[in-house]
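Novice: Dropping a prediction and its sequence here:
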Amino acid sequence: MTVRIDHATTSGTFSLDGQTFDVDNNAWVVGDDRECVVIDAPHDVEAIRGLVGDRRVLAVLCTHAHDDHVRKAPELADAVGAPIFLHPADLVLWNLTHPDRKPDQELADEQVIEVGGVSLRALLTPGHAPGAVCFYSAELGVVFTGDTLFAGGPGATGRSYSDFDVIVASIRDRLLPLPEATEVRPGHGESSTIGAVRSQFDEWVARGY
């Protein structure tokens, strides 16, 4: 069966360091007609379940644990009977939103998740968050970057548990080596390509984006 990528944009808030912002988040579902994985579970469980349909959900994969990416992860996981995967370095952020519910599985760098006959490889890319992870599928030519990388630059690093130099190294060492035609599917906003990002990267770094 053909693997496809389904997408929804959901609206809500992001809160950290005593501030709250209105945000629109991308939610991604990857799979075939029988099974799928969900990448991030932001503001609207029903919108994500609409993408899933009657398929078996193998996992809820978290790119990182800021509340606008995991707020609905426990509710979604319980509704579809799937485990939540999170890199352990991001538990410090997860616990701010879900102190009474832990993720079910630890994500490791280079861990491979199989779904619908394709592989998603976890790439540890700290900087925006200490345990931020991107998911790369060579077969699909896509990398899901969460808030590590957007069409317009690196993810924000002006808040707790973030670091500009670290995110720059993550993008340079883990993402830019991917094939230039690789589609970048971020946690917010429009998609891009690794080639487009590569052409702007030095400018972003020079101005301390």
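Specialist: Cool, the structure landed.

Novice: CA only for contacts and neighbour counts going forward, please
Specialist: Noted.

Novice: Which residues does the host helix or strand of Val23 contact?
Specialist: Using DSSP states H and E, Val23 falls within strand 19-31. The contact list for strand 19-31 (CA atoms under 8 Å, 6 or more residues apart in numbering) reads 3-15, 36-43, 48, 51-52, 68-69, 115-116, 186-189.

Novice: Of the residues you listed, which qualify as buried by neighbour count?
Specialist: 3, 6-7, 9-10, 13-14, 36-43, 48, 51-52, 68-69, 115-116, 186-188 (16 or more other CA atoms under 10 Å).

Novice: Now, those residues that are in strands?
Specialist: Filtering the buried ones among the contacts of strand 19-31 for membership in strands, criterion DSSP state E, returns Asp6, His7, Thr9, Thr10, Thr13, Phe14, Cys36, Val37, Val38, Ile39, Val115, Pro186.

Novice: hang on, the first one packs against Leu51?
Specialist: The one in question is Asp6. Yes. Using CA atoms under 8 Å, Asp6 is in contact with Leu51, at 6.3 Å.

Novice: Can you show me the strands along this structure?
Specialist: 4-16, 19-31, 35-39, 56-61, 84-86, 105-106, 112-115, 118-124, 133-137, 142-146, 149-150, 153-154, 183-186, 192-193.

Novice: quick one, which of these is nearest to Asp202?
Specialist: Nearest to Asp202, of all the strands of the chain, is strand 153-154, at 10.5 Å by CA to CA.

Novice: what comes up buried for the longest helix belonging to the chain?
Specialist: Longest helix of the chain, by residue count under DSSP state H: helix 194-206. Residues of helix 194-206 classed as buried by neighbour count (16+ other CA under 10 Å): Ile194, Gly195, Ala196, Val197, Arg198, Phe201.

Novice: before we move on, back to that, now the angle between strand 35-39 and the strand holding Val23, please.
Specialist: 160 degrees (axes from the mean of the first three to the mean of the last three CA atoms, to 10 degrees).

Novice: Strand 19-31 vs strand 118-124, what angle?
Specialist: Inter-element angle recorded for strand 19-31 and strand 118-124: 150 degrees (by the same axes, to 10 degrees).

Novice: Work out the gap between strand 19-31 and the centre of the chain.
Specialist: Between the centre of strand 19-31 and the centre of its chain there are 9 Å (CA atoms, centre = their mean, to the nearest Å).

Novice: What residues sit buried inside it?
Specialist: Buried, per 16+ other CA under 10 Å, within strand 19-31: Asp24, Asn25, Asn26, Ala27, Trp28, Val29, Val30, Gly31.

Novice: another structure for you, compare them:
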Amino acid sequence: MSAGCVSGQHPVPGAGREEREPAVTSADAGAGPTGRARVEHLVTSGTFSLDGGTWEVQNNVWIVGDDEQCVVIDPAHDVAAVTAAVGIRDTRAILLTHGHDDHIRAAVEVAEALRAPVHLHPADTMLWEQVHPTTGVDTEIVDGDCVTVAGTRLVVLHTPGHSPGSVCFSAPDLGEDGVLFSGDTLFQGGPGATGRSYSDFGTIVESIRTRLLTLPPATEVLTGHGDPTTIGAETPHLQEWIDRGH
């Protein structure tokens, strides 16, 4: 990942939460890393529903920032736990990796509590509207956008396949070798599920091959569910995933 970011601001017309300022701004593109940010982790429990089925799930919630400001990635299920973990910090953004209901159901309530704008890729608008038909997202994020928190850049990588608007957030300056927040695109052991509506196996494999496996091998992958992995640990298994078809 290069040191610079292509940054933009894409507020959604009529979103209606004027007190929140989108975290994706042109000023952010010029902010360099300071090494102050850290990653905090919560595991929350709830359900995932799609195509008439419902499953019990546990989700990873990631908070990136310092003692003064943060962003929250996929604040799933437990509003009280997420807001307690954030505390009195200035929450610059709620960043959503995709629009499945386990990842977004609590997002509006968390956003209201933390007075933070919700960011989602527009290709998952139909999934968002299934859960929040009367409340829009605040900001649309697209490939190449850059969010800065505590002097650290998170770069949006559009990685469709698990859903059309799935994204990952690449933070090359976090940790020793960089961090990737992969949502449900890449897990320890392979791609995210593609057997339901709006998903496609060939698309997710192409996203992983061209957008993720090109990152440095030591990049830590922090997933939407389950244990972390690294790019280097997953790269040798690409052909196995293609051969098994999932």
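Specialist: Here it is on my side, so go on. It should be emphasised that the depicted structure is a prediction, and the values quoted were computed from it without experimental measurement.

Novice: Need the TM-score from the superposition.
Specialist: Overlay of the two chains. TM-score (TM-score structural alignment, normalised by the length of structure 1): 0.98; 209 aligned residues with a CA RMSD of 0.8 Å.

Novice: about what we covered before: so which of the ones in strands among the buried ones among the contacts of strand 19-31 of structure 1 comes closest to Asp78 of structure 1?
Specialist: For those, the nearest to Asp78 of structure 1 is Val38 (13.2 Å; CA to CA).

Novice: Next one: the alignment partner in structure 2 of the closest one from Arg89 of structure 2, what distance?
Specialist: The alignment partner of Val38 of structure 1 in structure 2, by TM-score structural alignment, is Val72. Val72 of structure 2 is 11 Å from Arg89 of structure 2, where distance means CA to CA, to the nearest Å.

Novice: same question, Gln188 of structure 2
Specialist: Going from Gln188 of structure 2 to Arg89 of structure 2 by CA to CA gives 31 Å.

Novice: Look at the residue lying closest to Pro164 of structure 2 once chain neighbours are set aside and say how many residues are nearby.
Specialist: Among residues not flanking Pro164 of structure 2 along the chain, Ala123 sits closest, at 5.5 Å (CA to CA, 6 or more residues apart in numbering). Using other CA atoms under 10 Å, Ala123 of structure 2 has 18 neighbouring residues.

Novice: Same check on Gln111 of structure 1?
Specialist: 15.

Novice: tell me, what residue is most central in structure 2?
Specialist: Residue closest to the mean C-alpha point of structure 2, counted by CA atoms, centre = their mean, is Thr97 at 3.0 Å.

Novice: Mind telling me what that one corresponds to in structure 1?
Specialist: Aligned against structure 1 by TM-score structural alignment, Thr97 of structure 2 finds its counterpart in Thr63.

Novice: Thr229 of structure 2 corresponds to which position in structure 1?
Specialist: Checking TM-score structural alignment: Thr229 of structure 2 goes with Ser192.

Novice: In structure 2, what stretch matches stretch 168-176 of structure 1?
Specialist: Stretch 168-176 of structure 1 covers residues 205-213 of structure 2 once aligned (TM-score structural alignment).

Novice: List the buried residues in the matching stretch.
Specialist: Buried residues in stretch 205-213 of structure 2, counted by 16+ other CA under 10 Å: Val205, Ser207, Ile208, Leu212, Leu213.

Novice: how far away is the closest residue in space to the first one that isn't next to it in sequence from Val118 of structure 2?
Specialist: Distances taken as CA to CA, 6+ apart place Pro191 nearest to Val205 of structure 2, at 7.1 Å, with adjacent residues excluded. Using CA to CA, Pro191 of structure 2 is found at 26 Å from Val118 of structure 2.

Novice: cool, Val221 of structure 2 as well?
Specialist: Distance from Val221 of structure 2 to Val118 of structure 2, by CA to CA: 23 Å.

Novice: do Tyr198 of structure 2 as well
Specialist: Tyr198 of structure 2 is 22 Å from Val118 of structure 2, by CA to CA.

Novice: more crowded one of these two?
Specialist: Ranked by neighbour count (other CA under 10 Å), Tyr198 of structure 2 and Val118 place Val118 first, with 29 against 15.

Novice: The more buried one maps to what in structure 1?
Specialist: In structure 1, Val118 of structure 2 lands on Ile84 (TM-score structural alignment).

Novice: Contacts only, for the corresponding residue of structure 2 for Ala8 of structure 1.
Specialist: Superposed on structure 2 with TM-score structural alignment, Ala8 of structure 1 falls opposite Leu42. By CA under 8 Å, 6+ apart, Leu42 of structure 2 lies in contact with Asn60, Val61, Trp62, Val82.

Novice: any idea how far the corresponding residue of structure 1 for Asn60 of structure 2 is from Ser119 of structure 1?
Specialist: Alignment note (TM-score structural alignment): Asn60 of structure 2 maps to Asn26 of structure 1. Going from Asn26 of structure 1 to Ser119 of structure 1 by CA to CA gives 21 Å.

Novice: Equivalent analysis for Trp28 of structure 1, please.
Specialist: For Trp28 of structure 1 relative to Ser119 of structure 1 (CA to CA), the value is 15 Å.

Novice: which residues does the spatially closest residue to Thr91 of structure 2 that is not a sequence neighbour contact?
Specialist: For Thr91 of structure 2, ignoring the flanking residues on the chain, the nearest one in space by CA to CA, 6+ apart is Cys70 at 5.0 Å. Neighbouring residues of Cys70 of structure 2 by CA under 8 Å, 6+ apart: Ile63, Val64, Val86, Arg89, Asp90, Thr91, Arg92, Ala93, Val149, Ala150.

Novice: So which of those is the closest to Pro217 of structure 2?
Specialist: Among those, and counting by CA to CA, the member closest to Pro217 of structure 2 is Val64, at 21.6 Å.

Novice: Much appreciated, bye for now.
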